[in-house]
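Participant: Kindly generate the corresponding structure for this input.
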Amino acid sequence: MQTYDFIIVGSGSAGSVLADKLSASGRFSVLVLEAGGSDRRFYVQMPLGYGKTFFDPTVNWNYKTEPDPGLGGNIDHWPRGKLLGGSSSINAMVWIRGAREDFDDWRAAGNPGWGYDDLLPAFKALEDNEAGADAWRGSGGPLHISDTTDAVHPLTKRYLTAGQQAGLPLNPDFNGAAQEGVGIYQISTKNGRRMSAARAFLRPAMKRANVRVETNALASRILFEGKRAVGVEYLQNGQTRTARAGREIILSAGSINSPQLMQLSGVGPAALLEGLGIPVVHANENVGANLQDHVGINYTFKGKLPTLNQILRPWWGKLLVGMQYILTRSGPLSLSMNHGGGFFRTDPAFSRPNMQLYFQAFSTLIPKNGERPILTPDPWPGFSIGLSNCRPSSRGEIMIRSSNPLDYPKIVANAYSTNADVEEMLSAVKFVRKIASMPAMAEIIAEEVLPGPSIRSDADLITDFRKRSGTVYHPVSTCRMGPDPSRSVVDPRLTVHGLEGLRIIDASIFPDNITGNTNAASVMTGWKGAELVLEDHT
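Facilitator: Purely as a prediction, here's the structure:
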């Protein structure tokens, strides 16, 4: 059995940052346990290749929720990265920090050091923004952020004009002075390749002699001596192995796997653990509870002008964009599918936006077996305006089914389980139609394909979005941070309440969800968490 100063479980958005920052001085030895394999795959590195990884079991956990009454009884597909870089290696790369008020709410809930002004230096330090540094943005950091303004499909400009005609301001930077409005998304890429946390942070760390990364190593149990975490048991190549930590064990396995591993190790709801025959090390009802997620839907239109469908669908178009990408690392394959987007309020009385918009200059209504048909879109000129809620009030949970670490946990999403969430989404889909009815869009729309003009009444609109909505892959808060052990799992320094030598540093610690995509805030959490660890081990 080998001993390291720190053991990090998970090499995702936060874990990769931790590995880099904790090892940088050379003072500490670091072991990273990653359940998946290498990220050196073509469709991982090519930005639009995430259509190929959306169901790929070699890089994706492919979780499924329980049938969800709020989604018309549907079972939702929850992709999660199972490779170096975690979900940052298979996500849509949209780089959004969240609203100032989100983080100020975290601090106001009793988490000093987690307000927007506290965290802005970390956000700026970790990024290398192509647009350059200013009061809000950083340059020279490890993670490159691309400005895609000159690369997006021409229809995106029409969408921006329509959004302004519908009453939203044009916003040049959603991570700048204000978040509300429509604009073009910046994405985490560099020179036409995905800028995952593995590429930005873990790969440089792996060159150091004091860092060891074990792939295909599934953490199965945290080992305790009394209330102190001292090691991790993991499964690798059919064998059970053990590693010890001299200083700390840090869980960065994400909002699904961190609570799962805690519960497998005897930390969680006592009745659940006892019922599964797992000895209770420390009872905490919040482990796996308080699940929050963003839920979204697309409205899809048939256009009168060509969209990306006409390039990505035919064989000759695939050949053209493929050659363009291979030779110049540019073109549609170098981008996210979300070219534009924005944030708006369904009620002007709200202090900040509660809805996010996505504009996609192609459509994928016709399914393709085994993959999300991003690279094989519909044969007609289609495009979509999507949206997702930012701070839903619905809450779910993630709980283990058995003591077997290979069994997937039970995910109960509880989407649209509150009247407030239903009413909010009803207002939001009506606003999408308002954008589509503005002159800049209306003049190039042949028809609304989904849900279609027959869906008009409030009841029909609600039925439709329950049936067609799904996760936008932002689960958080299953090991939430807070000062009160009866309502949270970790304290503001991210140490687990009631235990020693154990921290959780990933999106599961978010006290509440944020306004927008969660990857940037997850990376920031790794950066901030590393600073806390280093302060405690000077």
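Participant: only C-alpha atoms for contact and neighbour calcs from this point on.
Facilitator: Noted.
Participant: Could you tell me the end-to-end distance of stretch 171-187?
Facilitator: Start-to-end span of stretch 171-187 (CA to CA, to the nearest Å) is 15 Å.
Participant: any idea how far Leu202 lies from Ser88?
Facilitator: From Leu202 to Ser88 the distance is 12 Å (CA to CA).
Participant: right, I mislabeled it, should have said Ala162
Facilitator: Going from Ala162 to Ser88 by CA to CA gives 31 Å.
Participant: Name the residue in those two with the higher neighbour count.
Facilitator: Higher neighbour count among Ala162 and Ser88: Ser88, with 28 against 22, using other CA atoms under 10 Å.
Participant: So that one lies in a strand, does it not?
Facilitator: No - applying DSSP: H, G, I helix; E, B strand; the rest coil, one finds Ser88 to be helix, outside a strand.
Participant: which ones are touching the residue lying closest to it once chain neighbours are set aside?
Facilitator: Leaving out its chain neighbours, the residue that sits closest to Ser88 by CA to CA, 6 or more residues apart in numbering is Ser196, at 5.1 Å. Going by CA atoms under 8 Å, 6 or more residues apart in numbering, Ser196 touches 13, 85, 88-89, 188-189.
Participant: Next, count neighbours for Met1.
Facilitator: By the measure other CA under 10 Å, the count of residues near Met1 is 7.
Participant: Now show me the structure for the sequence below, then we'll compare the two:
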Amino acid sequence: MTVNEKFDYIIVGAGSAGCVLANRLTEDPDVSVLLLETGGSDKSIFIQMPTALSIPMNTKKYAWQFHSEPEPYLNNREMHCPRGKVLGGSSSINGMVYVRGHARDFDEWQEHGAEGWDYQNCLPYFKKAEDWAFGADEYRSKGGPLAVNNGNNMQNPLYKAFIKAGVDAGYMETSDYNGFQQEGFGAMHMTVKNGVRWSAANAYLRPAMSRPNLAIKTGVQVSKVLLEDKQAIGVELYEKNNIARFFVNKEVLLSAGSIGSPHILQLSGIGNNETLSAAGIETQHELPGVGENLQDHLEFYFQYQCKKPLTLNSKLGPLSKLAIGVRWILFKTGLGATNHFESCGFIRSKEGVEWPDLQYHFLPAAIRYDGKSAFEGHGFQLHIGHNKPKSRGWVKVKSSDPFTSPQIQFNYLQHQDDIEAFRACVRLSREIIAQPAMDEYRGQEIQPGKDIVTDEQIDAFVRDAVESAYHPCGSCRMGAEDDDMAVIDSQMRVRGLQGLRVIDSSVFPTIPNGNLNAPTIMVAERAADIIKHQNLPRAEVDVYKDPQWQQRQRSGEAKRSTSC
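Facilitator: I've put the predicted structure just below:
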């Protein structure tokens, strides 16, 4: 065993949160930081070229290829759950979609005991992180590390047709869903800069790598947090089959994600006594909420044939891919410089829902998100999912061996409200695509298929067709001091221990209405200030909410109604 030098802080995980922390903490030249990552370099064309997004997420070199236990409410399917294993973490393998979430998502966090994490306190940290291509206002910011733009400006006419179809169906158009009004249809935003994926590694870590007070170790597997009398004093890890220990002067910061962070806590003897005992691990600190409250977004692909030959399906052949790649390598422009999700929608599933709970990504192609299969011919699809699920799952350590993956159970569609929301996904999507704006493009319905109309038929389709949107969170949730199932307090400190914080998407009390990279980076920005005993002034801005949300599902009437 090797015993190594001390650092002020050790950060476990160089993902979306860990990269932020490494940058912000080492801004002080007197603070020393060790950043630990199991994966390696992100210097790959398949990571840096936005259009290649399906490759790194399905590559063992760059992603943990986790699978859930058989999901009892999804016909016992074992659901794929890739998580980043590379510098940048999941921000290096994700779809690059930039969605903060609705303001009420963060007010909800505070309502669940995360004191001071309401929207007005979070907004300044979204702004601190951001470099928005179209300028600053009350909600958006220029000059931050994280570049955000809208891709190729919706050059394909299908993107704008989808937005118009949403308006035709009686929904609002929004000029900025990350600003005053999330609800409605509009352009989608992505973390891309000058045609390159702008991961947390590119945005935060790379500018800090030359600092003498930052040490980075890749290719290491953390096996436990070292505790001494309820105080975290360092970490133990494996490096090239050798065990090493590193120690801290101040704190250990776990940023290993919603699967990794609870697993490391449990390997350290921190968690539910029964779970630890079953894995042969001695309990060091009883904390029953570790690994519980796991949440995720599900989605399916609503696919149509397209009557005009203008979709990406014609660009999937080897010669077309070569041409796209060459143009990107030479100029960082063209179809290689976008994730292709350039329009979107956020709507409410029914009247009485206060803020949007359904999300659309529009794609001018009919293909799986993981790139494994495509429709032969021209097609387009909606990625549609319910973003405020009530079903809850867990992460449980299986063995004291840190190389043994934990058990993961999401319990997708366990709650009846989630089932009913997916029925709304099918029926509302069909109505939107049936609007006049889509007449010149809309061909036959490929999936689910026009015969899928009853509740029973829709439920059966959903159980077979839904996939994870790859947004796990909540497994080390933040909560009030008197909440026995809370893992951390509002200062990100593990309850009952000293010198140990968790800072990543696992701390979310509830899942936001949107993709998770933006709120994860916001949480890390704020956590860095908390550690440094700093705080940005609270915002005071208005946010749109339908004044008649209790009586209506949308603000207008559809030009064309459908029967199912």
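Participant: ok so, going back, just among the contacts of Ser196 of structure 1, which is most surrounded?
Facilitator: Of those, Ser13 is surrounded by the most neighbours, 36 neighbours in total, counting by other CA under 10 Å.
Participant: Show me what it lines up with in structure 2.
Facilitator: Counting by TM-score structural alignment, Ser13 of structure 1 lines up with Ser16 in structure 2.
Participant: Kindly report the same for Leu494 of structure 1.
Facilitator: Per TM-score structural alignment, Leu494 of structure 1 is aligned with Met492.
Participant: right, and its match touches Arg501 too?
Facilitator: Yes - using CA atoms under 8 Å, Met492 of structure 2 is in contact with Arg501, at 5.2 Å.
Participant: what ranges do the helices span in the stretch 401-550 of structure 2?
Facilitator: With helices called from DSSP state H, counting those that start in this stretch, the stretch 401-550 of structure 2 shows them at 416-433, 455-465, 517-531.
Participant: among those helices, which is the most enclosed?
Facilitator: Burial of the helices of the stretch 401-550 of structure 2 is given as mean neighbour count (mean count of other CA atoms under 10 Å); helix 517-531 ranks first at a mean of 23.
Participant: what range in structure 1 matches that one?
Facilitator: Residues 519-533 of structure 1 are matched to helix 517-531 of structure 2 when aligned by TM-score structural alignment.
Participant: Same check on stretch 436-456 of structure 2?
Facilitator: Aligned using TM-score structural alignment, stretch 436-456 of structure 2 spans residues 439-459 in structure 1.
Participant: Show residues contacting the matching stretch.
Facilitator: Stretch 439-459 of structure 1 is contacted from outside by 158-159, 161-162, 165, 298-305, 426, 435-436, 461, 464, using CA under 8 Å, 6+ apart.
Participant: Quick one: map Gly192 of structure 1 onto structure 2.
Facilitator: With TM-score structural alignment as the criterion, Gly192 of structure 1 pairs with Gly195.
Participant: show me the contacts for the nearest residue to that match once chain neighbours are set aside.
Facilitator: Distances taken as CA to CA, 6+ apart put Ala337 closest to Gly195 of structure 2, at 4.3 Å, once the chain neighbours are dropped. By CA under 8 Å, 6+ apart, the contact list for Ala337 of structure 2 reads 49-51, 151-152, 192, 194-196, 328.
Participant: what's the answer for Gly499 of structure 2, then?
Facilitator: Going by CA under 8 Å, 6+ apart, the list of residues near Gly499 of structure 2 reads 231-233, 250-252, 493.
Participant: Of all pairs in the residues you listed, which one is the farthest apart?
Facilitator: Greatest spacing in the contacts of Gly499 of structure 2, by CA to CA: Ile233 and Arg493 (14.3 Å).
Participant: Determine which member of those two has the greater number of neighbouring residues.
Facilitator: Ile233 (22 against 19).
Participant: What's the separation between that one and Val12 of structure 2?
Facilitator: The separation that Ile233 of structure 2 has from Val12 of structure 2, given CA to CA, amounts to 14 Å.
Participant: Mind reading off the mean deviation between the biggest strand by length in structure 1 and structure 2?
Facilitator: Determined from DSSP state E, the single longest strand within structure 1 is strand 239-251. For strand 239-251 of structure 1, the mean deviation from structure 2 after alignment is 0.6 Å (mean CA distance after the TM-score superposition for structure 1).
Participant: One more: stretch 118-128 of structure 1?
Facilitator: Averaged out, stretch 118-128 of structure 1 is 0.8 Å away (mean CA distance after the TM-score superposition for structure 1).
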